[in-house]
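>>> Next one to model:
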Amino acid sequence: MQSIKVADYYNHRPVKFKATMPIETAVERLLQSGQTGGPVVDDLGTIIGFVSEQDCLQHMLTSTYQNEAHTVVGDVMTKEPLCVTPEESVMTLAENMKVDKPKMYPVCDEQGKLLGIITRAHILLALDKHLHCNYTSGHRFV
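Purely as a prediction, here's the structure:
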């Protein structure tokens, strides 16, 4: 199971954001994509942050009460997000995701360039395929 890699399951075309993007535009992108968050990249494609629905929700509430809307993604994003590499084990990542960890990780190369994202749903798919393969090949779990 340790041989199952992130590279086999991550989304290669995630919704991504720029730090200068208005928060309202980011919210529209999140709603259209169904993602719960996404990586923030610079002009070279290097990850510089992560913005989540929760980050946006706080801002949207404040904007609604104050009837203002001039915040950008860079104001609310998490800086220095946790990234994984394509070669990391799905099992190790699954262990990290179990408790109080992000539901989604950016997948980056060694230079910090964004390659995609991997979510809990991707991890569940990997585990399900592995268990199903073992079950149908005659392995039984006790």
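>>> hey, let's count contacts and neighbours off CA atoms from now on
Will do.
>>> Okay, helices next: where are they in this structure?
23-33, 53-66, 73-76, 90-97, 120-136 (DSSP state H).
>>> Would you mind finding the most buried of those?
Among those, helix 73-76 has the highest mean neighbour count (mean count of other C-alpha atoms under 10 Å), at a mean of 20.
>>> and this one, so I can compare the two:
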Amino acid sequence: MVKSFQGVREVEPKAPVQQILVKDQMSTNLATFSPDDSIDQVLEVLTKRKISGGPVLDESGALVGIISQTDCLAEIIRGKYTNTVRFPAKVKEHMSTAIVSVSPDMSLFDVAQKFLESKFRRFPVIKDGHLVGQISLSDVIRAFPKLRHTTW
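Next up, the predicted model:
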């Protein structure tokens, strides 16, 4: 029989779980659109800012939809059939109105799960009924390499 003479070991305290929230990763400098903006205007902003979509706000600042590059494709295809390179249709004709939003205090893991369960590439971030930002699939992907493997 072999006896161990190591004695009592001190238990190292566990590192706290690293909370990573939507508010820490969301974009707040958003390009927003009006329902009456033309698809031409949207395409110009999306191209200039190298983004794939943004929230649509009415005149009171309330979120009424989301417009994306995919939404704009319908107007681009229609331009092909009418032989025009102008896209005068209004945002309200093509925007998505089935808005799925998230809270700024939501875990990034929960948002990642929402992305997996939906076809959306961005979620507006709503606090107390007001748009405070937007979290995109790219924002989520960029956040995870920053996490320490011992605390998540």
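>>> TM value for the aligned chains?
Scored against TM-score structural alignment, normalised by the length of structure 1, the superposed chains reach a TM-score of 0.85; 134 aligned residues with a C-alpha RMSD of 2.0 Å.
>>> nearest to K16 of structure 1, of the helices of structure 1?
Nearest of the helices of structure 1 to K16 of structure 1, taken as C-alpha to C-alpha: helix 23-33 at 8.7 Å.
>>> Next, name the residue at the spatial heart of structure 1.
For structure 1, the residue lying nearest the average C-alpha position, counting by C-alpha atoms, centre = their mean, turns out to be M104 (3.2 Å).
>>> list the contacts for it?
Applying C-alpha atoms under 8 Å, 6 or more residues apart in numbering to M104 of structure 1 gives the contacts G37, I117, I118, T119, R120.
>>> which position in structure 2 aligns with it?
In structure 2, M104 of structure 1 lines up with R122, judged by TM-score structural alignment.
>>> now do C56 of structure 1
That one, C56 of structure 1, aligns with C72 by TM-score structural alignment.
>>> Now do the end-to-end distance for stretch 90-107 of structure 1.
Start-to-end span of stretch 90-107 of structure 1 (C-alpha to C-alpha, to the nearest Å) is 12 Å.
>>> One more: stretch 106-122 of structure 2?
By C-alpha to C-alpha, one end of stretch 106-122 of structure 2 lies 14 Å from the other end.
>>> Off-centre distance for that stretch?
Distance of stretch 106-122 of structure 2 from the chain centroid (C-alpha atoms, centre = their mean, to the nearest Å) equals 9 Å.
>>> likewise stretch 43-57 of structure 1?
For stretch 43-57 of structure 1, the separation from the chain centroid amounts to 10 Å (computed by C-alpha atoms, centre = their mean).
>>> Tell me the counterpart of S101 of structure 2 in structure 1.
Match for S101 of structure 2 (TM-score structural alignment): C83.
>>> residues touching that match, list them.
C83 of structure 1 neighbours (C-alpha under 8 Å, 6+ apart): Y105, P106, V107, C108.
>>> ok, back up a step: just the buried residues of the contacts of M104 of structure 1.
G37, I117, I118, T119, R120 (16 or more other C-alpha atoms under 10 Å).
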